[in-house]
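>>> I need the structure of the sequence given here:
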Amino acid sequence: MEEKKVENQMNIEISEETADGIYSNLAIISHSNQEFVVDFVRMMPNLPKAKVKSRIILSPSHAKRLMLALEENIKKFEKQHGKIKDGGAPMPPINFNIPNAEA
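You can find the predicted model right below:
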């Protein structure tokens, strides 16, 4: 019996460290005309300071594919586990501690 060859198949590897993942409970999204930047932040209770744990830079077309994939996966999740409740908590004020630019 002949084995069918799948065209355009991609093998993806993941290191053990990356597979462990990074917990984030806040994502900050910004964009320019060339890219979207998603900063994943971990905020801890009673701590006024939080750090960006990971930054992902995406092309506009990839950002849109990611949005559609997330939307599809959220629908599947809610169908299986019930509606996800919005946390309802207001977003805290964010200060990036970026120095003012001077000419």
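>>> going forward, measure contacts between C-alpha atoms and count neighbours the same way
Fine.
>>> all helices for the chain, in order.
16-20, 60-81 (DSSP state H).
>>> among those helices, which is the most enclosed?
When the helices of the chain are scored by mean count of other C-alpha atoms under 10 Å, the highest mean neighbour count falls to helix 60-81 (a mean of 12).
>>> so where do the strands sit in the chain?
26-31, 36-42, 51-58 (DSSP state E).
>>> quick one more, to check against the first:
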Amino acid sequence: MADQQKDKNQNQLNIELSEDIADGIYSNLAVITHSNAEFVIDFVRVMPGMPKAKVKSRILLTPQHAKRLMNALADNISKFEAVHGKISNTKGPDGGIPMGFSGPTAQA
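You can find the predicted model right below:
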């Protein structure tokens, strides 16, 4: 029993989250590219009426970690939908990813 507890403690990872990272970065677009060695995910914030958008964060992953992330997201989405209902899949006017914002244009 003591050996099992010791093994469990050795397999635990202590993760530190600093205040500036804990605030997070809002993103409403992710651009994913890959090479034979890594996946690159650029998180972008697109603003209405702005023709240019900046990458707010870039994450590099090994192919194995990318697949683990995909599986973890799928699992979490299933759990979310079980509690909150199905997430609707919004499509753009051409049937692809929606890039614009709907609603009236703001005027000053």
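>>> sorry, back to before: between the helices of structure 1, which one is nearest to Val37 of structure 1?
Comparing the helices of structure 1 against Val37 of structure 1 with C-alpha to C-alpha, the closest turns out to be helix 60-81 (9.2 Å).
>>> Provide the aligned range in structure 2 for the closest one.
Using TM-score structural alignment, helix 60-81 of structure 1 corresponds to residues 63-84 of structure 2.
>>> now the matching stretch on structure 1. Mean distance?
By mean C-alpha distance after the TM-score superposition for structure 1, the fitted stretch 63-84 of structure 2 averages 0.3 Å away from its aligned residues in structure 1.
>>> now do that stretch: distance to the chain's middle.
10 Å (C-alpha atoms, centre = their mean, to the nearest Å).
>>> returning to that earlier point: out of the strands of structure 1, nearest to Lys83 of structure 1?
strand 26-31 (19.8 Å).
>>> about what we covered before: any chance of the helices of structure 1 in TSV with distance to Ser30 of structure 1 as columns?
Shown next, in TSV, are the helices of structure 1 (distance: least, C-alpha to C-alpha, whole Å):
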stretch	distance to Ser30 of structure 1
helix 16-20	24
helix 60-81	11
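>>> minimum distance to Pro48 of structure 1: which of the ones you listed has it?
It's helix 16-20; of the helices of structure 1, that one is closest to Pro48 of structure 1 (C-alpha to C-alpha) at 26.3 Å.
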